[in-house]
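[1] what follows is a predicted structure for the sequence shown.
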Amino acid sequence: MKRRSFLTGASVGGIAAAASALSAPAIAQSRVEMVMVSTWPRDFPGLGTGAQRLAKRIQEVSDGRIQVQYFAAGERVGAFDAFDEVASGNAQAYHAADYYWKGKHPGWAYFTSVPFGLTENEMGAWIHHMGGQELWDELAGEFGLKCLAAGNTGVQMGGWFNKEINSSQDLKGLKMRIPGLGGDVMAKLGASPVSLPGGQIYENLVSGAIDATEWVGPWNDYFLKFYEAAKYYYYPGMHEPGGYDSLGLNKAWWDKLSKSDQLLIKACASEETDFMMAEFNANNGTYLRKLTQEHGVQLREFNDDVYDAFGRASAEVYEEVRAHSDLANRIHESFAKARSDVGAWMKLSEGAYYAQRNRVLGL
């Protein structure tokens, strides 16, 4: 019995020792390093803090097994260098607005937001249920990337102007910071679009290097202090009605992840999309009051003449995009069908409800 007990004990001890010897290397091998760069300033409310929150969340949900090292714009590479940094494999992920890459292919713009495009609710329908993600995968794959929605800012403001915009003629000669296809629309109307990362807009607006700028909405714009350089704040923005942020991942790195790690990252990105949108909605009203009541900002609505001009110019821009390539044309056609189908429903549902609720309550 003693011999049997000894052998049993020895066997258990041997198994435990073997398990111990194997567990350390196994744990070490399962650790994943993830460098994330972004196009946003560090700690910038909404966009910057959202990207930082996503990086932290991925690490937390994985119990630290996925180690995320986050770099804000300029800390590792410049804001607009994030794409190449990840596509090359020097970093594993970026957080950005994919319309920044439209110079590489115009199809990228559709996966942030485009003129007369989709709202946040409509974007979700297109991406998740109407073929949008598959087209995004096809486009991103051509550049060695995999992209996921990871934030949304909702319907954006039309921008800050140093003069009133009473007709489309007032846009001629205007130097305006506006990226994506929205910038192309402004160019059609005689403006000079400029693409600048968020951290450089204020200095250019104050110095007069640009005459106008769009950014996001009252919450973000308040912290960039645009009210110090321009007093006319226009709405609504035709250029970005539901701007998705993107978690862009190096595809070779992504493909090597386990399915569970891929699902974990997808879940964190999806959570951030919902959380960021809610955060913008919670803050924009408060900061709009601050801008108008504390800083004398004058709120203006683009009139029908200006909006009709935006519409005509947008139609020209879209024809040029469709002529670019088969993929660009397929992206546009898929987007346009979603805008028609989902938009018709939203007009009868949310649109009609907002109009009647606000009328009754005097909002």
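    Sure thing, it's come through. Numbering: from 1, shown residues only.
[2] contacts, neighbours, all on C-alpha from now
    Will do.
[3] hey, where'd the strands end up in this protein?
    32-38, 66-71, 93-96, 145-152, 159-161, 175-177, 192-194, 212-213, 232-235, 244-250, 298-301 (DSSP state E).
[4] buried residues in the longest helix along the chain?
    In the chain, with assignment by DSSP state H, the single longest helix is helix 259-294. By neighbour count on 16 or more other C-alpha atoms under 10 Å, the buried set for helix 259-294 is 261, 264-266, 268-273, 275-277, 279-281, 284, 287-288, 290-292.
[5] quick one: which of the strands of the chain is nearest Arg312?
    strand 192-194 (17.4 Å; C-alpha to C-alpha).
[6] next, format the strands of the chain as CSV and append distance to Arg3 and mean neighbour count.
    CSV is the format used below for these (distance: least, C-alpha to C-alpha, whole Å; neighbours: other C-alpha atoms under 10 Å):
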stretch, distance to Arg3, mean neighbour count
strand 32-38, 46, 22
strand 66-71, 46, 20
strand 93-96, 58, 31
strand 145-152, 60, 26
strand 159-161, 85, 26
strand 175-177, 84, 24
strand 192-194, 84, 20
strand 212-213, 84, 27
strand 232-235, 86, 21
strand 244-250, 58, 27
strand 298-301, 90, 16
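[7] save those as a markdown table, and put in distance to Ser11 too.
    Shown next, in a markdown table, are these (distance: least, C-alpha to C-alpha, whole Å):
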| stretch | distance to Ser11 |
| --- | --- |
| strand 32-38 | 34 |
| strand 66-71 | 35 |
| strand 93-96 | 46 |
| strand 145-152 | 48 |
| strand 159-161 | 73 |
| strand 175-177 | 72 |
| strand 192-194 | 72 |
| strand 212-213 | 73 |
| strand 232-235 | 75 |
| strand 244-250 | 46 |
| strand 298-301 | 79 |
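[8] nearest to Ala336, out of those strands?
    Nearest to Ala336, of all the strands of the chain, is strand 244-250, at 17.0 Å by C-alpha to C-alpha.
[9] got the angle between that closest one and strand 145-152?
    150 degrees (axes from the mean of the first three to the mean of the last three C-alpha atoms, to 10 degrees).
[10] strand 244-250 - contacts with which helices or strands?
    If you count contacts as 3 or more C-alpha pairs under 8 Å, 6 or more residues apart in numbering; DSSP states H and E, strand 244-250 packs onto helix 82-87, strand 93-96, strand 145-152.
[11] okay, now the one to match up with it:
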Amino acid sequence: MKNLSNILAVSFKSILKNKRRNIFTMIGIIIGIAAVITIMSLGNGFKKTAADEFSDSGAGKNSAIINFMTSSGEGAKENPFSQQDIDIVKQVNGVSSAKIKENDDTGYSAKMTNPQKKGDVSILKKATMDTPEKGQGFDSDDNELHKKVVTVDDKIAKDVFNKDALGKTLYIDGQGFKVVGIANDAMNPSAVNMPSKTFDQYMSNLNQDLPSLQLTVQDGQDKKDVAKKVEDALNKKGSGVGDGKYTYNDTEEMMKGINKVFDGITYFVAAVAGISLFIAGIGVMNVMYISVTERTEEIAIRRAFGAKARDIELQFLIESVVLCVIGGLIGLILGILIGSLVDAVTPDYIKSVVSLSSVIIAVGVSMLIGIVFGWIPARAAAKKELIDIIK
């Protein structure tokens, strides 16, 4: 152990003697490792985001989602998941619990009943809507107080209020709500935003356009088998049988397939970026050969004092590994910083997740480069005999 610590100390001294040359040698390793870490962290971020989305859609370990689709493809007129349907589902062997699942991005179908204009609207539940395009919107206090306020989009403002909607009353299913803002949603035309607690008090009888039922499967039960049994039971006795069909989609299998695609793309791009590591390894080998040539006198002195060929080989091999590991650690830090920067610039689209495997790969690859490309120069140094050097 003492001998190894001495070799490490000598390695650092040797590297510091030629700082500029060794820094340029490490640049290739730094760039290669940084590129690989950045790509892998962003790939892991995509996988985590996808996993979170699918988990919310029922891809959890003991969670499954039953959907209902009408024969026409339009929204369901009546709730296809009544309390009777839920009771039927709970009787299926393997089901622990069942509840109607709400999707925050899906609206609730309702009827606009203003004298000037009647028609269908989609109500979106919101905790707050304090940054509308026009008007003041509503805040958390309005939500807590169950105030009957809403924001509408330009289409409703034009059709119902001739573009003068602020302060007017919009009637939904016969109930009046004050318009406090104009807010458009490209994904939901004819959309009305309403405080969620106001909705729960006054509009709780409404259904989402695409309702779904969330199951919790008992531990030890096969989720897919239980979900299929629920699907069959509802398609026989469910309240929506006459209007459409109940279906179960195995989102967990879909998630696994998407993860495989992400992994394939990530590893392929990382491998392409890793080509620079091979080039950097050639640079390390070249520098080590130069170092062996420059330190012939040092090798001679060490051999004269009884150093064996194995000691000389180990000395130069460790120097190569130390050089590469330092470059790898710098590249690791740089890759994490780049990933974090991308995360900060595009927080809604790209997430960066650095895993332990990424860190192990960075350090391991660096050491491997040092060993592979440092071994040949180290062997050359070990083969130098004292008598040959004196000649």
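    Great, that's in hand. Just so we're clear, the structure is a prediction, and the values are computed from it rather than from any experiment.
[12] superposed, how do the two chains score by TM?
    Here the TM-score for the pair of chains, by TM-score structural alignment, normalised by the length of structure 1, is 0.21; 121 aligned residues with a C-alpha RMSD of 6.4 Å.
[13] let me know how buried Gln29 of structure 1 is, in neighbour terms.
    Residue neighbour count, defined by other C-alpha atoms under 10 Å, stands at 9 for Gln29 of structure 1.
[14] separation between it and Asn250 of structure 1?
    Gln29 of structure 1 sits 20 Å away from Asn250 of structure 1, going by C-alpha to C-alpha, to the nearest Å.
[15] equivalent analysis for Ala309 of structure 1, please.
    Distance, Ala309 of structure 1 to Asn250 of structure 1, by C-alpha to C-alpha: 40 Å.
[16] mind listing the helices for structure 1?
    Listed in chain order, the helices found in structure 1 under DSSP H are 2-30, 47-61, 82-87, 120-129, 132-141, 180-188, 201-207, 218-223, 251-256, 259-294, 304-324, 326-346, 352-361.
[17] so which of these comes closest to Cys147 of structure 1?
    Judging those by C-alpha to C-alpha, what sits closest to Cys147 of structure 1 is helix 132-141, at 6.7 Å.
[18] the closest one to strand 244-250, inter-axis angle?
    Going by the same axes, to 10 degrees, helix 132-141 of structure 1 makes 50 degrees with strand 244-250.
[19] for helix 132-141 of structure 1, packing partners?
    Secondary-structure packing of helix 132-141 of structure 1 (3+ C-alpha pairs under 8 Å, 6+ apart): helix 120-129, strand 145-152, helix 326-346.
[20] same thing but 10 Å
    Under the contact criterion of 3 or more C-alpha pairs under 10 Å, 6 or more residues apart in numbering; DSSP states H and E, helix 132-141 of structure 1 touches helix 120-129, strand 145-152, strand 244-250, helix 251-256, helix 326-346.
[21] thinking again about what came up before, with distance to Leu205 of structure 1 added, can I get the helices and strands packed on strand 244-250 of structure 1 in CSV?
    As requested, these are exported to CSV (distance: least, C-alpha to C-alpha, whole Å):
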stretch, distance to Leu205 of structure 1
helix 82-87, 24
strand 93-96, 22
strand 145-152, 25
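[22] buried stuff in stretch 326-339 of structure 1?
    For stretch 326-339 of structure 1, the neighbour count (16+ other C-alpha under 10 Å) marks Leu327, Ala328, Asn329, Ile331, His332, Phe335, Ala336, Ala338, Arg339 as buried.
[23] how close does the first one get to Tyr244 of structure 1?
    Noted for Leu327 of structure 1: a distance of 20 Å to Tyr244 of structure 1, by C-alpha to C-alpha.
[24] just the third one next, same as before
    Here the criterion is C-alpha to C-alpha. By it, Asn329 of structure 1 lies 20 Å from Tyr244 of structure 1.
[25] save the helices and strands packed on helix 132-141 of structure 1 as JSON lines, and put in distance to Gln67 of structure 1 too.
    Formatted as JSON lines, these follow (distance: least, C-alpha to C-alpha, whole Å):
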{"stretch": "helix 120-129", "distance to Gln67 of structure 1": "28"}
{"stretch": "strand 145-152", "distance to Gln67 of structure 1": "18"}
{"stretch": "strand 244-250", "distance to Gln67 of structure 1": "15"}
{"stretch": "helix 251-256", "distance to Gln67 of structure 1": "14"}
{"stretch": "helix 326-346", "distance to Gln67 of structure 1": "35"}
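[26] so which of the ones you listed is nearest Val86 of structure 1?
    Among those, strand 244-250 comes nearest to Val86 of structure 1, with 5.5 Å by C-alpha to C-alpha.
[27] quick revisit: out of the strands of structure 1, nearest to His129 of structure 1?
    For those, the distance to His129 of structure 1 is smallest for strand 145-152, at 13.6 Å, taking C-alpha to C-alpha.
[28] re the thing from before, closest one to Trp126 of structure 1 among the helices and strands packed on strand 244-250 of structure 1?
    Closest to Trp126 of structure 1 of those is strand 145-152 (C-alpha to C-alpha; 11.8 Å).
[29] tell me the angle that closest one makes with helix 259-294.
    Angle of strand 145-152 of structure 1 versus helix 259-294, following the same axes, to 10 degrees, is 40 degrees.
[30] and strand 145-152 of structure 1, what does it pack against?
    Packed next to strand 145-152 of structure 1, using 3+ C-alpha pairs under 10 Å, 6+ apart, are helix 47-61, helix 82-87, strand 93-96, helix 120-129, helix 132-141, strand 244-250, helix 251-256, helix 259-294.
[31] list the helices and strands the longest one packs on?
    Contact here means 3+ C-alpha pairs under 10 Å, 6+ apart; on that basis helix 259-294 of structure 1 packs against helix 47-61, helix 120-129, strand 145-152, helix 218-223, strand 244-250, helix 251-256, strand 298-301.
[32] make it 8 Å
    helix 47-61, strand 145-152, helix 218-223.
[33] adding distance to Lys2 of structure 1, write those out as JSON lines.
    Listed next are those as JSON lines, based on distance: least, C-alpha to C-alpha, whole Å:
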{"stretch": "helix 47-61", "distance to Lys2 of structure 1": "48"}
{"stretch": "strand 145-152", "distance to Lys2 of structure 1": "61"}
{"stretch": "helix 218-223", "distance to Lys2 of structure 1": "75"}
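[34] deepest-packed of the ones you listed, please.
    strand 145-152 (a mean of 26; mean count of other C-alpha atoms under 10 Å).
[35] what's that one in contact with?
    Residues from elsewhere that reach strand 145-152 of structure 1 (C-alpha atoms under 8 Å, 6 or more residues apart in numbering): 50, 86-87, 95, 120, 136-137, 140, 242-252, 254, 266, 269-277.
[36] that older thread, ok, which of the helices and strands packed on strand 244-250 of structure 1 comes nearest Phe161 of structure 1?
    With C-alpha to C-alpha, the closest approach to Phe161 of structure 1 among these belongs to strand 145-152: 24.2 Å.
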